[in-house]
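[1] got a structure for you, letters missing:
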């Protein structure tokens, strides 16, 4: 569906916007994960480098990351309004539902982008601000406008957008982005495909209806399940790399090993299932849904352990860190 056709359709379904509509434009669930991983990078950087950041400046830098994430979300919703209107699960979003005009969402995204980058620069340094600007452009332009509608590898290549936050948090403290920061980037980057493809197995008909070449649409469900398994096999040991470099302690290592094994088990069950096939049993669809839900928990727990080890090490038994 063309953008002009979407605009005409929305014009006939106009409704009054609420505060919740503008919050939804910023994709708050994604924002929370983005902020959490950025905080993990910020906390770990202070512990590893010995550098310190003024608490007020740290809060402002974190707020800048949140605004940047929200800005990218608003730009994404502005551009994707046409396919959001076609897909059932996104048709109630602020723009296709007629609550927020498309041009208003774009203006909001652009203004928030500028404000967030400026805030980061003033609160920390130029590198952190540059990385934040790059992450916004990566999601709002590179992934949304160039990749999403053109290649089934959109999620693989576009995964870098959500992987920047811990690097940004680290750079905000030290003004640099060392290997440990990029290891955290790599974990999120490798986590993104199996996480999102598990969801796409459930929503493949919606993507097909909107002509979006997600992997299940372009290559089929079996190929998608194979790719989920491959990326999961790569992710599980990658999650343990922080232990090798010293970034993660024993608490992190045990957690990463256990949750990595559980991730592999769930991915294996999806691989053996018929999830995404036209006549897939409900039990197989449940396996894909289970992997999607657990993947969120997996990433949250790994980064939570880093925050605990580096932010609360003084309160933990020595044997755990």
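    All right, it came through fine. All values derive from a computational prediction rather than experimental measurement. Numbering: from 1, shown residues only.

[2] contacts, neighbours, all on C-alpha from now
    Noted.

[3] quick one: contacts for residue 198?
    Residues counted as contacts of residue 198 (C-alpha atoms under 8 Å, 6 or more residues apart in numbering) are 228, 288-289, 291-292.

[4] try 10 Å
    Contact analysis of residue 198 by C-alpha atoms under 10 Å, 6 or more residues apart in numbering lists 216, 224-225, 228, 267, 270, 275-276, 285, 287-293, 295.

[5] make a ChimeraX selection of the buried ones in these.
    With 16 or more other C-alpha atoms under 10 Å as the burial test, the buried ones among the contacts of residue 198 are selected in ChimeraX as follows:
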select :216,224,225,228,267,270,275,276,285,287,288,289,290,291,292,295
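
[6] leaving out the residues flanking it, which one is nearest to residue 133?
    residue 117 (6.1 Å; C-alpha to C-alpha, 6 or more residues apart in numbering).

[7] repeat for residue 25
    Residue 25 sits nearest to residue 74 (C-alpha to C-alpha, 6+ apart), 4.9 Å away.

[8] look up how far residue 29 lies from that neighbour.
    Look at residue 74 and residue 29: by C-alpha to C-alpha, to the nearest Å, they are 13 Å apart.

[9] neighbour count: these two, which is higher?
    Counted by other C-alpha atoms under 10 Å, residue 74 and residue 29 do not tie: residue 74 has more neighbours, with 30 against 9.

[10] any buried residues in the helix or strand hosting that one, and which?
    Using DSSP states H and E, residue 74 sits within helix 55-79. Going by neighbour count (16+ other C-alpha under 10 Å), the buried part of helix 55-79 is 57-58, 60-79.

[11] so which elements touch the very next helix or strand once past that helix?
    Note on helix 55-79: by DSSP H and E, the next helix or strand toward the C-terminus is helix 81-86. With contacts defined as 3 or more C-alpha pairs under 10 Å, 6 or more residues apart in numbering; DSSP states H and E, helix 81-86 has these neighbours: helix 3-11, helix 55-79, helix 204-209.

[12] same thing but 7 Å
    Secondary-structure packing of helix 81-86 (3 or more C-alpha pairs under 7 Å, 6 or more residues apart in numbering; DSSP states H and E): no helix or strand packs against it.

[13] buried residues in whichever helix or strand comes after that helix?
    Next helix or strand after helix 81-86 toward the C-terminus (DSSP H and E): helix 102-123. For helix 102-123, the neighbour count (16+ other C-alpha under 10 Å) marks 102, 105-106, 108-110, 112-113, 115-121, 123 as buried.

[14] who's in contact with residue 102?
    78, 95 (C-alpha atoms under 7 Å, 6 or more residues apart in numbering).

[15] rewinding a little: I figured the residue nearest to residue 25 hits residue 26, correct?
    Yes - when contacts are counted by C-alpha atoms under 7 Å, residue 74 is listed as touching residue 26 (5.2 Å).

[16] ok, second structure coming up, stack it against the first:
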């Protein structure tokens, strides 16, 4: 018995540094996963658009600090969302592999991590950029964590509609970081993301309806039914198409953007019409996939036009 124990200790000692490094790497990757990096990338991209499109100048270092604060604030929101939703994440196929359900991190780890990042991002934004952008960032975190995650998500099928405001605010925060104001132009960018969110998520929820139903989250297909959800997706697509063109109509985007946005909006509507008629998971996932491309292309075009001096 002693020999076996000694051998194990010997092996552990020999492998100690490598095992420790592997453990640290794994733990770091788990904390990174708490930030919801894919969601964060969209937030950073739209926040950057707000900074670049805003009139006036901002020092590159201050602009980078603002963008970093937006990213950290988004990551903090993701960590706090995973902390609160750990119970349902463990029961949904889409979220079962997250760090808390897998036992790699505890809910307390996520809570502490999220709170520290929240405070750090807001204070840094206030000290390094301006008070308005910090207040907007604080409101965004609060809205996503408290209003959406803790209240709306498990109570109403309008959770995505109302809760979508938190994901729509990053360009407003970026704009405020430069100008210290909130203007009609920044609100137009906010409205674009706000009206994009329901058809984007409802298309996915049509496919994942059983998962949401199993954990009691009242997503639209489970409450109103798939047919009603498809009609509402189409309605939002029709509203979204002109909002995509709004930056050109308001004068802070050029003709190239306007034409491209109109064409992309028509494709979005066509896919929503197809989903309404075909009623298949494939049609839903095609719309879901295109919705991601749609938003990326619109904001990419806005950035390219401005950086190339075309708008």
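    Arrived safely, thanks for sending. Everything numeric in this text was worked out from a predicted model, so none of it was measured.

[17] quick one: TM-score?
    Once superposed, chain against chain, the TM-score is 0.91 (TM-score structural alignment, normalised by the length of the second structure); 287 aligned residues with a C-alpha RMSD of 1.0 Å.

[18] ok, the residue nearest to residue 133 of the first structure touching residue 127?
    No - using C-alpha under 7 Å, residue 117 of the first structure is not in contact with residue 127; the gap is 10.5 Å.

[19] so where does the residue mapped onto residue 234 of the first structure from the second structure fall, helix or strand?
    Using TM-score structural alignment to pair residues, one finds that residue 234 of the first structure aligns to residue 239 in the second structure. Per DSSP H and E, residue 239 of the second structure falls inside helix 226-249.

[20] mean per-residue distance, the helix or strand just after that helix to the first structure?
    Downstream of helix 226-249 of the second structure, the next assigned helix or strand under DSSP H and E is helix 255-278. For helix 255-278 of the second structure, the mean deviation from the first structure after alignment is 0.9 Å (mean C-alpha distance after the TM-score superposition for the first structure).

[21] give me the stretch of the first structure that helix 255-278 of the second structure matches.
    Using TM-score structural alignment, helix 255-278 of the second structure pairs with 250-273 in the first structure.

[22] what comes up buried for the matching stretch?
    250-253, 255-257, 259-264, 266-271, 273.

[23] ok, stretch 301-314 of the first structure next?
    Buried residues in stretch 301-314 of the first structure, defined by neighbour count with 16+ other C-alpha under 10 Å: 301-311, 313.

[24] for the lengthiest helix in the first structure, which helices and strands make contact with it?
    Using DSSP state H, we find that the single longest helix of the first structure is helix 282-311. Secondary-structure packing of helix 282-311 of the first structure (3+ C-alpha pairs under 7 Å, 6+ apart): helix 28-49, helix 179-202, helix 250-272.

[25] report the distance from that helix to the chain centre.
    Distance of helix 282-311 of the first structure from the chain centroid (C-alpha atoms, centre = their mean, to the nearest Å) equals 13 Å.

[26] now it and helix 179-202, what's the angle there?
    Angle, helix 282-311 of the first structure to helix 179-202, by axes from the mean of the first three to the mean of the last three C-alpha atoms, to 10 degrees: 160 degrees.

[27] any chance of the helices and strands packed on helix 282-311 of the first structure in CSV with distance to residue 8 of the first structure as columns?
    What follows is these, written out as CSV (distance: least, C-alpha to C-alpha, whole Å):
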stretch, distance to residue 8 of the first structure
helix 28-49, 28
helix 179-202, 29
helix 250-272, 41
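
[28] what helix or strand is the residue positioned nearest the centre of the first structure on?
    Nearest residue to the geometric centre of the first structure (C-alpha atoms, centre = their mean): residue 162, 4.1 Å. Here residue 162 of the first structure, judged by DSSP H and E, is contained in helix 160-163.

[29] then residue 161 of the second structure?
    Here residue 161 of the second structure, judged by DSSP H and E, is contained in helix 159-168.

[30] corresponding residues in the first structure for that helix?
    Mapping helix 159-168 of the second structure onto the first structure (TM-score structural alignment) gives residues 154-163.

[31] quick one: residues contacting the closest residue to residue 169 of the second structure other than its chain neighbours.
    In space, and not counting its chain neighbours, residue 169 of the second structure is closest to residue 190: 5.6 Å by C-alpha to C-alpha, 6+ apart. Applying C-alpha under 7 Å, 6+ apart to residue 190 of the second structure gives the contacts 168-169, 171-172.

[32] what do you get if the cut-off is 10 Å, keeping everything else the same?
    With contact taken as C-alpha under 10 Å, 6+ apart, residue 190 of the second structure is in contact with 46, 50, 164-173, 184, 196.

[33] from what I see, residue 307 of the first structure and residue 42 are in contact.
    Yes - taking contacts as C-alpha atoms under 10 Å, residue 307 of the first structure lies within contact range of residue 42: 9.0 Å.

[34] who touches both of residue 117 and residue 127 of the first structure?
    Residues touching both residue 117 of the first structure and residue 127 (C-alpha under 10 Å, 6+ apart) are residue 133.

[35] before we move on, back to that, need the contacts of residue 190 of the second structure in TSV (columns: distance to residue 152 of the second structure).
    Shown next, in TSV, are the contacts of residue 190 of the second structure (distance: C-alpha to C-alpha, whole Å):
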residue	distance to residue 152 of the second structure
46	24
50	27
164	11
165	12
166	13
167	15
168	17
169	18
170	21
171	23
172	23
173	23
184	27
196	18
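
[36] now list the buried members of those.
    46, 50, 164-173, 196.

[37] pick out whichever of those residues sits closest to residue 10 of the second structure.
    Comparing those against residue 10 of the second structure with C-alpha to C-alpha places residue 167 closest, at 52.0 Å.

[38] tell me what the helix holding residue 162 of the first structure is packed against?
    Looks like helix 160-163 of the first structure contacts helix 28-49, helix 55-79, helix 126-137, helix 179-202 (3+ C-alpha pairs under 10 Å, 6+ apart).

[39] would you list those in CSV and tack on distance to residue 239 of the first structure?
    Output for these, formatted as CSV (distance: least, C-alpha to C-alpha, whole Å):
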stretch, distance to residue 239 of the first structure
helix 28-49, 14
helix 55-79, 24
helix 126-137, 22
helix 179-202, 6
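
[40] give me the angle between the longest helix seen in the second structure and helix 107-128.
    Criterion DSSP H: the longest helix present in the second structure is helix 2-34. If you take the same axes, to 10 degrees, helix 2-34 of the second structure sits at 40 degrees to helix 107-128.

[41] buried ones in helix 2-34 of the second structure?
    For helix 2-34 of the second structure, using 16+ other C-alpha under 10 Å, the buried residues are 30-31, 33-34.

[42] distance from it to the middle of the chain?
    Relative to its chain's centre, helix 2-34 of the second structure lies at 34 Å (C-alpha atoms, centre = their mean).
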